[in-house]
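Enquirer: sequence-free structure coming up:
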């Protein structure tokens, strides 16, 4: 499709519609990831003492990160539930419901009594709300990306699918800035009460996100499936049975991106504390990484439209592989500037490069009738053995090896290797027609016309 055709297209793929869709997907994604990242940051700074005060510091950190992992455990459940409903009822209503679930859970976290007030009920309620966060995010991601992929001109699916992915660096930036700002109130205030403020404030973002998302339309590809009565009976089951290679290799490809994101974010927040450094050191580094990651995600999405999804994805995994040891060495110097460089390389360049390409890649692996369920399964099940347990594994490795950081680097490298092997066996999907599932030379000619 030429750029001229895209600008006047009347079937929903024109420039004006896709820009509105991209904006709606982005704002919703920002809300979801702000809430999710906020928990990870606060868990490393506050929850160990406020919700698990009877434990020694290492055990407290492990327990706090276990609750962090609880949100990942329920993400596949959200992916299955809302993937199924999204393939049956539509993408738009699922995005509204999942945002309300995530926003409501986050707001309630800000109201939670601590262990000192209600005892064991406090961590139990914390875990329950974290699990609701996971369900909301598990259902939201696939729908947000699909709105852009299925509305976008064929030769710009990578570019537009990168926009909802921007919710990650923006969400990280906003959550980190909010916690960083609370630092001016003092460490004691942060731990005692101020940590609640960003959780309660998230309700404002939810209101904005709902207002925007309610004004968008279903993508043409899904309308066609409904019109021709081709919706799958049980989409998730069909995705697994008829597309096992795409599903399981997709989960393998997910490993490095998920681990690098959470090792160089949530884990490092706690690790830097063990180096006797102030929290602002890692928080400032994450702010810089989030800003850089914004540009990297967009660049990776656009580049995937030119050279393919797999090469861009592999580039990010390759960066993660070769920089794992240098990154941990830089962190161990305790120099704030070098720590910032380390986080930017690992989080912004390695993880965000993969993240920028994966939205369109995972969507293009599946036909429209099971696309929401298929890509949600890949993304959310793939996070269980990777990002969900990354902070816990990192903390356990520190304890097992007397605080040495080299096992963390080995762990990151192993996950990068799994991703590269998985990518080698997956097809390139850049020129795949979302309706026919065919790849033709004509499409290549139209895209470069």
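Expert: That came through fine. Since the structure is predicted, the reported quantities are computational estimates derived from the model, not experimental observations.
Enquirer: all contacts plus neighbour counts: C-alpha atoms, from now on.
Expert: Will do.
Enquirer: residue ranges of the helices in the stretch 101-250 of the chain, please?
Expert: 115-118, 121-151, 157-165, 167-182, 187-189, 196-213, 220-227, 235-242, 244-262 (DSSP state H, counting those that start in this stretch).
Enquirer: Go through the ones you listed and pick out the most buried.
Expert: Burial of the helices of the stretch 101-250 of the chain is given as mean neighbour count (mean count of other C-alpha atoms under 10 Å); helix 157-165 ranks first at a mean of 29.
Enquirer: Which residues does that one contact?
Expert: 18, 22-23, 25-30, 144-146, 148-150, 152, 297-305, 309, 355-357, 359-361 (C-alpha atoms under 8 Å, 6 or more residues apart in numbering).
Enquirer: hmm, 7 Å instead?
Expert: 22, 25-26, 29, 144-145, 148-149, 152, 297-298, 301-302, 304-305, 355-357, 359-360 (C-alpha atoms under 7 Å, 6 or more residues apart in numbering).
Enquirer: can you count the residues close to residue 438?
Expert: When neighbours are counted by other C-alpha atoms under 10 Å, residue 438 registers 11.
Enquirer: ok so, going back, residue 431 is nearest to which of the helices of the stretch 101-250 of the chain?
Expert: helix 157-165 (10.0 Å; C-alpha to C-alpha).
Enquirer: In addition, the following structure is provided for comparison:
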């Protein structure tokens, strides 16, 4: 059970010195540690997402049905999202009991080692069913690591932030998503172009499918070592230092967060839900739809050409994350997110107009400006909705269960909004038409809109408190 809330200042038992030492950590070091870690984690995650669409169906799965192999590959992609809530529990317990710094190092190593080992895996042609089995296991550990990474990086940023600037400070780990995506897909693009790989007519015995695809996975080890160095040099956050000095930790953060913060878990999950659906529609699903064969109802765009268009969209994703941070600090989290989520509903309702093969064109006749505009609008909305989340979710929870609570909400939402999205979207296209993917996004955004209406404004939440925003509001 938690101790009673501490007084506003640090206790005289040594916490003042601890907090002072933490406050002296240069802001640039905090920014670098939160940004580089999430950049690496998302890089690892995205190289798998890219390979799951363009490589893994060819070398890890058997059969003559290309759609079935793509769906099987997407299923392994979804395994990580099942692992992420477990990672949130495991690393959340450590983060709330041991500290943010140590836990962030553990999550980084878990993710990085699993990614490196994927680059060493034998294929289905070499060892049969053992290949997809081992791929699935390593994908599980990727998800386990990422389940503890995001919430730790978000807490690192917010718990060091100045009052009134938390959304701006919290946007730095969010920038790791577009940076990781850009690095992962940019590297894949260079390799595809450099080795003349044609995704529409792949050579099974060519160098790209033989060994070149492994390079991005193997290179992740170098990035992990850099991230490890940065995080080892970091101090613990001043908020956790105070909680530690005042003996405000709880013995079982998981039980405590379910007992006292169950409503915040529900709200946080659905506040984040539409963001996940939008992102994985605009990255993983749209890639499979764009490069899929025209005979199967897809657009038939060469992989390398479409990847360039996606990278253009990612620039707008990155550019609008800082914009959302500034807006959320000035106007509050709820007003900004309510407006953006409403725009996401409208965007979803226009998918049929944007992406129908008759209007978009296929193969060499695809309407490139139209596709670029679609990607840019989607990614602008993604930046605006994603940016404030690393402030909103941690602010919902008290200090002694913040790592666990924010991590569970974020990662349970990943199951609902990300693990199923590429699979459901691919099924909707083949069963109905592309407009239904947009309807799916609009429905998810409506659920998020309802959650935002029910959620409290957390702009002025006290991060040192050991009661949730709801409990403090009820007490008043």
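Expert: Arrived safely. Because the structure is predicted, anything quoted here is derived from the model rather than measured.
Enquirer: care to give me the TM-score?
Expert: Superposed pair, TM-score by TM-score structural alignment, normalised by the length of structure 1: 0.92. Supporting alignment: 427 aligned residues with a C-alpha RMSD of 1.6 Å.
Enquirer: and stretch 49-62 of structure 1, which residues are buried?
Expert: By neighbour count with 16 or more other C-alpha atoms under 10 Å, stretch 49-62 of structure 1 contains the buried residues 49-52, 58-62.
Enquirer: In helices only, show me those.
Expert: Residues of the buried residues of stretch 49-62 of structure 1 located in helices (DSSP state H): 49-50, 58-62.
Enquirer: Structure 1: which residue goes with residue 264 of structure 2?
Expert: Using TM-score structural alignment, the partner of residue 264 of structure 2 in structure 1 is residue 246.
Enquirer: doesn't residue 364 make contact with that match?
Expert: No: applying C-alpha atoms under 7 Å as the test, residue 246 of structure 1 and residue 364 come out as separate, 9.9 Å apart.
Enquirer: which neighbours do the two share?
Expert: With C-alpha under 7 Å, 6+ apart, residue 246 of structure 1 and residue 364 have no common neighbours.
Enquirer: hmm, back to that, which among the buried residues of stretch 49-62 of structure 1 gets closest to residue 198 of structure 1?
Expert: Once C-alpha to C-alpha is applied, the member of the buried residues of stretch 49-62 of structure 1 that ends up nearest residue 198 of structure 1 is residue 50, at 16.5 Å.
Enquirer: tell me the contacts of the residue mapped onto the closest one from structure 2?
Expert: Aligned counterpart of residue 50 of structure 1 in structure 2: residue 59 (TM-score structural alignment). Shown in contact with residue 59 of structure 2 (C-alpha under 7 Å, 6+ apart): 123-124.
Enquirer: quick revisit: would you mind checking the contacts of helix 157-165 of structure 1 for buried ones?
Expert: 22, 25-26, 29, 144-145, 148-149, 152, 297-298, 301-302, 304-305, 355-357, 359-360.
Enquirer: So which of those belong to helices?
Expert: 22, 25-26, 29, 144-145, 148-149, 297-298, 301-302, 304-305, 355-357, 359-360.
Enquirer: Stretch 65-72 of structure 1 maps to which residues in structure 2?
Expert: So stretch 65-72 of structure 1 is aligned with residues 74-81, judged by TM-score structural alignment.
Enquirer: next one: stretch 368-387 of structure 1
Expert: Aligned by TM-score structural alignment, stretch 368-387 of structure 1 falls on residues 399-418 of structure 2.
Enquirer: for the matching stretch, the distance to its chain's centre please.
Expert: 11 Å (C-alpha atoms, centre = their mean, to the nearest Å).
Enquirer: Quick check: the aligned residue for residue 339 of structure 1 in structure 2?
Expert: Counting by TM-score structural alignment, the partner of residue 339 of structure 1 is residue 371.
Enquirer: got it, and residue 234 of structure 1?
Expert: Under TM-score structural alignment, residue 234 of structure 1 pairs with residue 252 in structure 2.
Enquirer: Same check on residue 123 of structure 1?
Expert: With TM-score structural alignment as the criterion, residue 123 of structure 1 matches residue 132.
Enquirer: Skipping its backbone neighbours, what lies nearest that match in space?
Expert: Leaving aside its sequence neighbours, residue 132 of structure 2 sits nearest to residue 60 (C-alpha to C-alpha, 6 or more residues apart in numbering; 5.5 Å).
Enquirer: thought the one you found was touching residue 134?
Expert: No: under the criterion of C-alpha under 7 Å, residue 60 of structure 2 makes no contact with residue 134, lying 10.1 Å away.
Enquirer: quick one on the thing from earlier: can you redo the ones in helices among the buried residues of stretch 49-62 of structure 1 as CSV with distance to residue 277 of structure 1?
Expert: Listed next are these as CSV, based on distance: C-alpha to C-alpha, whole Å:
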residue, distance to residue 277 of structure 1
49, 18
50, 21
58, 16
59, 20
60, 19
61, 16
62, 19
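Enquirer: I'd like to know which of those residues is nearest to residue 173 of structure 1.
Expert: residue 61 (23.0 Å).
Enquirer: separation between that closest one and residue 144 of structure 1?
Expert: 33 Å (C-alpha to C-alpha, to the nearest Å).
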